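S.K.: here are the coordinates; sequence isn't available:
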């Protein structure tokens, strides 16, 4: 079967964009010639308003600005461009520095303060220091986000542990919904973290900011939906059954984890053969089914030398059953655990609730389907979900999941 290969990877910059604002054409030319080859892309302006205009038209990594400009103060230029691009690295150059301007530069978080005449090596060193400091700040922020996520996981794990210890009591019949709720909100929570981290990595790109934070908003909306519907998973008679397209369901699930896969540099290969063969089912339940399987696959590949997620669909000869395959190159499942993975509260994860696959199995069975798993420790896992199609006519065509 021919796969459509899609790689969601964050492309790290190999060339930094530099904006030079100085009223001396000779300095602009020297910086343009000295920085351009290989590592830098340089734009120049000989006045402050022109520099602000350039800064509003495209994102820059570094701003090199003279303090004394013909139309305005260089610090005002820095202030305005930082308002547009908060993560830009400002470097001041001047022939007439003062204590007052130095203090103001500190308030504006200017990365470096260079005096004329300029030495190109000093300029490059100042740029390198600024880039390294910004990378360190981003790393610190990502670490804080990861710590927040671990705190969430620990709290969720504590809740599920309490439930596991009391689930044989009569009152536990009601409280068992709590860890299930906790487990399900983990999925969009991971999406939130992925989108937020990528948003921070591209704070200087306003277009990217809108895209990544739109992903955050969408994930939060999914949490609100889960809050309202999670209880219905335990009451099949209350589920809304409707005609659904499996491809649309899988697309929605993949989109939720797109940023997380980008962050973890996991390429996706997918092929969907579907289908004039939709299914009858509960949309929320099927979304949780595939969300769990996809997130498990993503988590299993942490630290693995080769990362790849494959998703494809097949139809049987009678066109009566749709099979969805989800395959990863993760750590795999130990043989001794294979017969326990669908058991409630069984988990091999440090902060797992042990509910994900038991939820998956319950949803599959309520849709009169079947689930199979093949796994090899250290090499990966393949899940196969069989769901009955609505009609029996064998008629399908290739439909890429976009």
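M.R.: Great, that's in hand. It should be emphasised that the depicted structure is a prediction, and the values quoted were computed from it without experimental measurement.

S.K.: C-alpha only now, for contacts and for neighbours.
M.R.: Will do.

S.K.: same for the helix or strand hosting residue 64, what does it pack against?
M.R.: Residue 64 is part of strand 62-66, with elements assigned from DSSP states H and E. Packed against strand 62-66, as judged by 3 or more CA pairs under 8 Å, 6 or more residues apart in numbering; DSSP states H and E, are the following elements: strand 16-21, helix 74-84, strand 89-94.

S.K.: Below is an additional structure, to be compared with the one above:
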């Protein structure tokens, strides 16, 4: 509201300035949907490859069991059955990582972020992109349940983890992604931290990292971090990052336990603004 004055003491009228954000919201939805579709296409081949690997292990052991039984080698049969059980369990955990990922509509429900993360890592870990990368997970047992859209949070985590994996490709050894969760703000919010020990973010990209196309690879699609920011905005959360050349980068995502109704954007806190 801007006052229009007739003189120094008299306000003749007020000028109100309003902005229609409908188009902006539509663009954000389009970006998230586009990013999800592109990711689906890239991951479809990986999914088929991994499921075929699991099925090959199962089929090989199923074929051996009758031969071992005919020879009376029941101890070996028991071992093969244990392998089958473990393989089926891996497929189950792998498939759980896909649950909700295909949903287009935003559905905010009270859920367990830790379980969501565990399922997703079990799904991503066998993929070629993560070969040679160790996952170090420290998920707090005291993390509160949070209202979130499972599909969008999975998309956000996939984008951050994929960028971390791509950044680690040039590191010859000791490649690690660390994922931690913790309750913050006296239990009113949950924080997810994703850290890599790659080379850190280039200084010229840090200020605009969520406002431009950026990827951890020299050659990549680069919508990932823009969409991460948009998803966190939708959850009325906060994202911050800390990076150090030669040491790596940490992204911290804070999500409120309750899904707020206010339409606000999440602040971005750079490496020099991260609270102690």
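M.R.: Received, thanks. The model shown is predicted, which means the values in this text are computed figures rather than measured ones.

S.K.: From the chain's centroid, how far away is the strand holding residue 64 of the first structure?
M.R.: Relative to its chain's centre, strand 62-66 of the first structure lies at 32 Å (CA atoms, centre = their mean, to the nearest Å).

S.K.: list the buried ones in it?
M.R.: By neighbour count with 16 or more other CA atoms under 10 Å, strand 62-66 of the first structure contains the buried residues 62, 63, 64, 65, 66.

S.K.: residues in the second structure aligned with it?
M.R.: Using TM-score structural alignment, strand 62-66 of the first structure lines up with nothing in the second structure.

S.K.: quick one: contacts of that strand?
M.R.: 16-23, 74, 77-78, 88-94, 127 (CA atoms under 8 Å, 6 or more residues apart in numbering).

S.K.: Any chance of the helices and strands packed on strand 62-66 of the first structure in a markdown table with mean neighbour count and distance to residue 255 of the first structure as columns?
M.R.: Shown next, in a markdown table, are those (neighbours: other CA atoms under 10 Å; distance: least, CA to CA, whole Å):
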| stretch | mean neighbour count | distance to residue 255 of the first structure |
| --- | --- | --- |
| strand 16-21 | 24 | 30 |
| helix 74-84 | 20 | 29 |
| strand 89-94 | 23 | 33 |
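
S.K.: tell me what the longest helix belonging to the second structure is packed against?
M.R.: Counting residues, the longest helix found in the second structure (DSSP state H) is helix 22-70. Helices and strands touching helix 22-70 of the second structure, by 3+ CA pairs under 8 Å, 6+ apart, are helix 74-96, helix 224-234.

S.K.: So which bits of the longest one are buried?
M.R.: Neighbour-count burial for helix 74-96 of the second structure, counted by 16+ other CA under 10 Å, picks out 77, 80, 84, 87, 88, 90, 91, 93, 94, 95, 96.

S.K.: Include distance to residue 30 of the second structure when you put those into CSV, please.
M.R.: Formatted as CSV, the buried residues of helix 74-96 of the second structure follow (distance: CA to CA, whole Å):
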residue, distance to residue 30 of the second structure
77, 53
80, 48
84, 42
87, 38
88, 37
90, 34
91, 32
93, 30
94, 28
95, 26
96, 26
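
S.K.: residues touching the equivalent of residue 149 of the second structure over in the first structure, list them.
M.R.: Structural alignment (TM-score structural alignment) places residue 149 of the second structure against residue 282 in the first structure. The contact partners of residue 282 of the first structure, by CA under 8 Å, 6+ apart, come to 239, 240, 241, 242.

S.K.: and the nearest residue to residue 28 of the second structure once chain neighbours are set aside, how many residues sit next to it?
M.R.: Nearest non-adjacent residue to residue 28 of the second structure, counting by CA to CA, 6 or more residues apart in numbering: residue 230, 6.5 Å away. The criterion is other CA atoms under 10 Å. On that basis, residue 230 of the second structure has 21 neighbouring residues.
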